[in-house]
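*Asks:* pasting the sequence and the predicted model now:
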Amino acid sequence: MAEGTEAQAPERLGGRYVRVLGLAALIGVPISVAAFAFLALLHWLTHFVWEGLPEHWGLDPVPWWWPFPWLLIGGALVALAITKLPGHGGHVPIDGLSAEPVQPSHLPGVLLAALGGLPLGVVLGPEAPLMAVGGGLATILTSRWAVKGGPENALLGASGSAGAVAVIFGSPLVAAVFILESVGRAGLRQTRVVLPCLLSAGIGALVFTGLGDWTGLPITTLALPGLNVPARPDLADLLWTIPLALLIAVGVRQIHHLGRLLVPHANRRPALMAMGAVTVTAVAAALYALLTGRSPVEVLLSGQDGLGTLTSEGIAPGSWALVALLVFKGLAYAVSLATLRGGPIFPAVFLGAAFGVLMSGLPGFGLGPAMAAGMAAATAAILPLPVSAALLIVLLLGTESTGMAPIVLIAVVVAFVAEQLIDRPRKDAAPATGTA
């Protein structure tokens, strides 16, 4: 039955598929511009709250109490979006990332939850709101040509998400593969989706790469400044990668399990749980600052802009600070996943990188391979989209570090398989208990 449906799918669209490709190309540029505006505003707000205001008031370094007022404001804004606006502020991050088209009426709630929470310290990333913005704008821009609820609508929504999320991933190829793998898990026909996604993300990327004499709009992408990655791994690097990936898979599962315990409470009392989550996050950041003498900001936010701290000589955390960072940021990440709004990827990347730095003290385990394995394993365990995770981390490491690809691929496979095996009892029990 499934095979017959699959075989007939191209006939249902017929010649309209070419029109879908044309629309995907047209919406790539405006969606990328909107994504740029969203990220620019997010970056400005983050800089203003955590750097600009403290410097203006002579609070250098940022004191331990500074996160409390901002996180409470952020929690209130997220709670408002969840309880009062259509769409409940967007997709719940503990459920992963959704490739389903977002209704335009849900966009105000998504934007309020994202811009109200993410720059004020919520431990989540911007990728989920970006996907929602891209998909929702695609629906708005193509509403005159696509049938509501029809197959074209799903394809254009996916291509809009790809065009938007390419901005944060720094690569249209990563975005297209990411969306392709996501919709594949959702049951959509992958070969039909890939072309609009590639076209929208590729044309949209011109906004940032430039064209001719125009250099494009400047964006901040993932980077690891100061990290010297060897041309090829040693045998010890390969051997240590396996237990590191296993440990990360177990750790990510514990974070996920803690978040799952909070989901029923968040469904019943969303506003109260959102405020509780930001309070826990603020306390975690304050304790980290008081115990280590470091900035509380390291526990907050997505960690995307803090990766360089882990590799910078003279300011990188020591072993004790790394342990505290993993504990406190992991706790804040768990409560944020269940009760707030945002994306799950970048905090996982940061935690994986931090654990890799901690493990790099093992005999023969280099810093570069350890961080590569840690980031790859954490990304694969939290999504889990193994191809996207591998591609994202390989590109993150840079063009001169392709020799680390074996480390990344081994870590992704080990973490993905371990996460699936660990999670199997819960999935097997779901039909009997009525839980997901």
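*Replies:* Noted; the coordinates are in hand. Numbers count the residues shown, from 1 in each chain.

*Asks:* drop to CA atoms for contacts and neighbour counts, all remaining ones
*Replies:* OK.

*Asks:* and the residue nearest the centre of the protein?
*Replies:* Centroid-nearest residue in the chain: residue 345, 2.8 Å away (criterion: Cα atoms, centre = their mean).

*Asks:* list the residues that contact that residue.
*Replies:* Each residue near residue 345 by Cα atoms under 8 Å, 6 or more residues apart in numbering is listed here: 124, 125, 127, 379, 382, 383.

*Asks:* again, but for residue 25
*Replies:* Residue 25 neighbours (Cα under 8 Å, 6+ apart): 196, 199, 200, 203.

*Asks:* neighbour-wise, give me the winner out of these.
*Replies:* Highest neighbour count within the contacts of residue 25: residue 200, with 32 neighbours (other Cα atoms under 10 Å).

*Asks:* pull out the buried residues from the longest helix seen in the chain.
*Replies:* If you go by DSSP state H, the chain has its longest helix at helix 235-268. Within helix 235-268, the residues scored as buried using 16 or more other Cα atoms under 10 Å are 237-238, 240-242, 244-253, 255-256, 258-260, 262-263, 266.

*Asks:* try stretch 355-369
*Replies:* Using 16+ other Cα under 10 Å as the test for burial, stretch 355-369 gives 355, 356, 357, 358, 359, 360, 365, 366, 367, 368, 369.

*Asks:* okay, one more to line up with it:
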Amino acid sequence: MTTPGDGASAAPAALPSVSARTLLPVVVPALAVGVGCSLLFLAISAVAERLEDVWWKDLPGALGIGGYSSLWMIAVLTLTGVLVGLVVWKAPGHAGPDPATLGLGESEPLRAHVVPGLLVANVLMLAGGPSLGPENPIIAANAALAFWLGTRAVPKAPGRMWVPLATAATLGALFGTPVAAALVVSEALAGKPLPVKGSLWDNLFGPLLAAAAGALTTTLLASPSFDLGLPPFGKPGWDDLLAAVVLACLAAALGMLAVCLFPYVHRAFGQLRHPMLMLPLGGLVLGLLGALGGHLTLFKGLHEVGELAADPDGWSAGRFAVMAVVKLAALVIAASCGFRGGRIFPAVFIGAAFGLCAHALVPAVNPSVSVSAGVLGMLLAITRQGWISLFTAAVLVASPAILALMCIASLPAWLLVTGRPQMQLKQDGSSLR
């Protein structure tokens, strides 16, 4: 038998409290990092959009040809591969390590001299049309700059705090809300020793403040919105739950097919051994895929998915299926051949096209449910980030009821992807698990 004293001694020790005096010194650095990361993200986005207009509107207009004709898409994507290849070949630091080996946020910051080449490569990629987003390079660049500037401006501050602040700030800027950053940071801290000897909220204080500053700066200057304007979704029924579970699992299975092919495609491009061969060839293949799938399958996909959602009944099921498969193939090619970019936004397009294909096949399936479930399953497979997948799937539809469905649908979909190869490679070319 145990005595009251025995029970008391067996109770887990309470976490030590953290005083406000410990957290207050983080406020100014977090705010500065948040605003700075957002401004750099907005600047890169603005430059890329202007260059995109030149390549895809001004030049074709001056030449009197269609901006999205097959030959023009092939030419621009191939040229983009050549230009990015030159940057990767000649820029100091070669625009960072092989992007196939990097996740959404790495613990070790890049050297500062690598950042200019990485940003130039990312701008060229965003403007030229490969199917990648800005998130990985801009997070890496912001983390490197925050670490380099922070350790010099505040030498007494712990160096390990700058990378989480920059990562959270950039996520806040990308999504226009600090919620996504809080979810990603909390997931990253799971199972690891906490940097601050206190509660989870003590450890989230700085990153959440940086994310809020980044999100507010982006919102004030750019007014981002992820709401796709899909038909309103009211009270869910059993048929909605069944559709959400089935579609999330099918989308996850489709995404896992690409994940399993990823190391083989990467190895094939790696046989060329030079960025001036790998990237132009990758650009050519992406141009051919763009000619097959149409211009909506180009670029990072966030604006393009809005066009799909604006008219859920505007394309046939076959056309939606072609766009989903072509975009998925383009994502694998772009991530394998060396283009610097992230995979979240292209995965959103793929999942949305997959969901709209299901709605076209079975019109009784609510398009809001099908799109959210498709995005959820695809993101789980491609990113292996549970919280960010759930958050993104829910935020696309302005309905609180969709969140409960997605929470349930995420569970069987997660069983399909957990413990399996990830869309990230080790240095030897094998998949992480």
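*Replies:* All right, it came through fine. Here the structure is a predicted model, which means the values were calculated and not measured.

*Asks:* next, count neighbours for residue 87 of the first structure.
*Replies:* Residue 87 of the first structure - counted by other Cα under 10 Å - has 19 other residues nearby.

*Asks:* wait, a helix at it?
*Replies:* No. Residue 87 of the first structure: not assigned to a helix; according to DSSP: H, G, I helix; E, B strand; the rest coil it is coil.

*Asks:* about what we covered before: dump the buried residues of stretch 355-369 of the first structure to CSV, plus distance to residue 292 of the first structure and secondary structure.
*Replies:* Formatted as CSV, these follow (distance: Cα to Cα, whole Å; DSSP: H, G, I helix; E, B strand; the rest coil):
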residue, distance to residue 292 of the first structure, secondary structure
355, 17, helix
356, 19, helix
357, 17, helix
358, 16, helix
359, 19, helix
360, 20, coil
365, 26, coil
366, 25, coil
367, 22, helix
368, 25, helix
369, 27, helix
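
*Asks:* just the closest of those to residue 88 of the first structure, please.
*Replies:* Taking Cα to Cα as the measure, residue 88 of the first structure lies nearest residue 355 of those, at 33.7 Å.

*Asks:* residues near the residue lying closest to that closest one once chain neighbours are set aside, how many?
*Replies:* Leaving aside its chain neighbours, residue 355 of the first structure sits nearest to residue 374 (6.3 Å; criterion: Cα to Cα, 6 or more residues apart in numbering). Residue 374 of the first structure: 35 surrounding residues under other Cα under 10 Å.

*Asks:* for residue 141 of the second structure, same thing?
*Replies:* Residue 141 of the second structure has 29 neighbouring residues, counting by other Cα under 10 Å.

*Asks:* translate it into the numbering of the first structure.
*Replies:* In the first structure, the residue paired with residue 141 of the second structure is residue 133, using TM-score structural alignment.

*Asks:* can I assume its match is in contact with residue 165?
*Replies:* No. If you go by Cα atoms under 8 Å, residue 133 of the first structure and residue 165 don't touch, sitting 9.3 Å apart.

*Asks:* anything in contact with each of the two?
*Replies:* Both residue 133 of the first structure and residue 165 are in contact with residue 35, where contact means Cα under 8 Å, 6+ apart.

*Asks:* name all residues that make contact with the aligned partner of residue 249 of the second structure in the first structure.
*Replies:* Matched by TM-score structural alignment, residue 249 of the second structure corresponds to residue 246 in the first structure. For residue 246 of the first structure, the contact set (Cα under 8 Å, 6+ apart) comprises 414, 415, 418.

*Asks:* if you set the cut-off to 6 Å instead, what comes out?
*Replies:* Counting by Cα atoms under 6 Å, 6 or more residues apart in numbering, residue 246 of the first structure touches residue 415.

*Asks:* same check on residue 376 of the first structure?
*Replies:* Contacts of residue 376 of the first structure (Cα under 6 Å, 6+ apart): 393, 408, 411, 412.

*Asks:* would a markdown table of the residues you listed with neighbour count, distance to residue 61 of the first structure and secondary structure be doable?
*Replies:* Listed next are the contacts of residue 376 of the first structure as a markdown table, based on neighbours: other Cα atoms under 10 Å; distance: Cα to Cα, whole Å; DSSP: H, G, I helix; E, B strand; the rest coil:
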| residue | neighbour count | distance to residue 61 of the first structure | secondary structure |
| --- | --- | --- | --- |
| 393 | 26 | 31 | helix |
| 408 | 29 | 36 | helix |
| 411 | 33 | 36 | helix |
| 412 | 33 | 37 | helix |
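
*Asks:* closest one of those residues to residue 185 of the first structure?
*Replies:* Using Cα to Cα, these come closest to residue 185 of the first structure at residue 412, 17.3 Å.

*Asks:* map the closest one onto the second structure.
*Replies:* Using TM-score structural alignment as the criterion, residue 412 of the first structure maps onto residue 410 of the second structure.

*Asks:* ok, back up a step: average offset of the helix or strand harbouring the match of residue 141 of the second structure relative to the second structure?
*Replies:* Here residue 133 of the first structure is covered by helix 127-141, with elements defined by DSSP states H and E. Once fitted to the second structure, helix 127-141 of the first structure is off its aligned match by 1.7 Å on average (mean Cα distance after the TM-score superposition for the first structure).

*Asks:* please name every helix or strand in contact with that helix.
*Replies:* helix 151-169 (3 or more Cα pairs under 6 Å, 6 or more residues apart in numbering; DSSP states H and E).

*Asks:* how about the helices in the stretch 251-400 of the first structure?
*Replies:* 270-292, 307-311, 319-339, 345-359, 367-382, 386-397 (DSSP state H, counting those that start in this stretch).

*Asks:* that's all I had, so thanks and see you.
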